[in-house]
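[1] Show me the folded form of this:
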Amino acid sequence: MARITYIEHDGREHVVEVKNGLSVMEGAIRNNVPGIDADCGGACACATCHVYVDEAFQAETGRASAMEESMLDFAENVQPNSRLSCQIRVSDDLDGLIVRLPENQH
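    Sure thing, here's the model as predicted:
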């Protein structure tokens, strides 16, 4: 289980524990974290679970796949640390992960 901090665009923080094997997106949805819409339910078919991964965890979360990079083309304000949270699997290595949410997902 990993403790993940989701920081909304306005600075509000939500610290939740997420079971290993779930995605960062699923952790947000199951804990009612606002700002992650997940319109496609985690199928990497939209960009409504866009997050910015904290620098300290970029190596642990890995690189975006080609499919994920294609979907990020639909996200607003994409940065080098942008990821789709549905594509980041939670493990003990992600304990302490911080992700920041964009101003909007559409």
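
[2] going forward, measure contacts and count neighbours with C-alpha atoms only.
    Noted.

[3] most centrally placed residue in the chain?
    In the chain, the C-alpha nearest the mean C-alpha coordinate belongs to Ser85, at 2.8 Å (CA atoms, centre = their mean).

[4] can you tell me which residues contact that residue?
    Residues counted as contacts of Ser85 (CA atoms under 8 Å, 6 or more residues apart in numbering) are Ser23, Val24, Met25, Cys49, His50, Val51.

[5] I have a second one here; can you model it like the first so I can compare?
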Amino acid sequence: MSDVTITIIDREGVAHQVLAPTDMNMNLMEVCKAYELPVQAVCGGMAMCATCQCYIMSDHDLGERNDDEQAMLWEAEHVKDNSRLGCQIPITENLEGLIVELAPED
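    The predicted structure is shown next:
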């Protein structure tokens, strides 16, 4: 089993360093839920609600947003250039050292 270390900054500005398994087909939203971080994931990871929106703070290349993610972020609030949906970020070894900040809920 191979884990990567990811830093997730919650909505109060507190950084949580978590271990995320690369061999369980998880995504970033599921990792947040597993560590009981405040991500609602209303749609269950289908890129239909933006409640797992986060900002990529580190210099990781996550590839382009897919069409569903782009469409959802087009309608979401608090979107920035570095916004991504956590449910659309699969946990891979390339994410070692990733830093993300959870977007505001309101």
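
[6] just to revisit the earlier point, now, which of the contacts of Ser85 of the first structure lie within helices?
    Val24, Met25 (DSSP state H).

[7] Between the contacts of Ser85 of the first structure, which sits nearest Leu101 of the first structure?
    Set against Leu101 of the first structure, the nearest of these by CA to CA is Val51 (4.9 Å).

[8] any idea what the closest one aligns with in the second structure?
    Alignment note (TM-score structural alignment): Val51 of the first structure maps to Cys54 of the second structure.

[9] How about Val18 of the first structure?
    That one, Val18 of the first structure, aligns with Ala20 by TM-score structural alignment.

[10] For Ala45 of the first structure, which three-state class applies?
    Per DSSP: H, G, I helix; E, B strand; the rest coil, the local secondary structure of Ala45 of the first structure is coil.

[11] Can you get me a residue count around it?
    16 (other CA atoms under 10 Å).

[12] same check, this time on Asn66 of the second structure
    Asn66 of the second structure has 10 neighbouring residues, counting by other CA under 10 Å.

[13] max-length helix in the second structure?
    helix 67-75.
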